[in-house]
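In: Fold the following.
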Amino acid sequence: MTELSSSAPPRPVPGLPEAPGHLPEHWVAAYARGELSHDVLGHAEAHLERCRACVDAVDQAVRGGPHGPRLDALREALANRIG
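Out: As a prediction, the model looks like this:
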């Protein structure tokens, strides 16, 4: 995932929550679909590197999307293969 530079504060991004917290739900949904704007993608990925709750939210969004059943089947097949 992309990391933000530690030498300079990140530029303000419209729609980015000012206070520490979790990613907005519409960001989670867009990230899960692979449609999150490049303007905020770095901020979202930096947040995901440190927030288990948001990683879980993205996982749930992916599983609830159109590819969720196929991903679950692939996970199960891989687990069976590994043992």
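
In: from here on, contacts and neighbour counts on C-alpha atoms
Out: Noted.

In: what's the longest helix in the chain?
Out: Looking across the chain with DSSP state H, the single longest helix is helix 68-82.

In: list the helices and strands that helix packs on?
Out: helix 52-64 (3 or more C-alpha pairs under 8 Å, 6 or more residues apart in numbering; DSSP states H and E).

In: compare with the first, here's sequence two:
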Amino acid sequence: MSPEAVWHVTSEQASAYAGHALPEPDTWSVELHLEACTPCARRVSDAVRAGVTGPVLRDVRAGVLAAAGDGLAGP
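Out: Below you'll find the predicted structure:
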């Protein structure tokens, strides 16, 4: 594939992907693209965090970091 043919995930696609609203073939394309494109992976990550799962992800992350910190502190 030539560099000119490379596409990137739009903000609209990222939001649809985060909301599980992309058609399955588009989802596959986005997932494959995200493996190789850091800027698009960030765009999708931002869309996920901005969605309804954002607060849950923040709570889970905080819990994991707290548990890891407790483990590092020792007995």
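
In: List the buried residues of the longest helix of the first structure.
Out: Neighbour-count burial for helix 68-82 of the first structure flags no residue at all (criterion: 16 or more other C-alpha atoms under 10 Å).

In: Which residue range of the second structure does that helix align onto?
Out: Per the alignment by TM-score structural alignment, helix 68-82 of the first structure matches residues 54-68 in the second structure.

In: which outside residues touch that stretch?
Out: The contact list for stretch 54-68 of the second structure, computed with C-alpha atoms under 8 Å, 6 or more residues apart in numbering, reads 48, 49.

In: Quick check: the longest helix of the first structure compared with the second structure, mean distance?
Out: Its aligned residues in the second structure lie a mean 0.9 Å from helix 68-82 of the first structure after superposition (mean C-alpha distance after the TM-score superposition for the first structure).

In: Next, the angle from that helix to helix 52-64.
Out: For helix 68-82 of the first structure and helix 52-64, the angle between their directions (axes from the mean of the first three to the mean of the last three C-alpha atoms, to 10 degrees) works out to 100 degrees.
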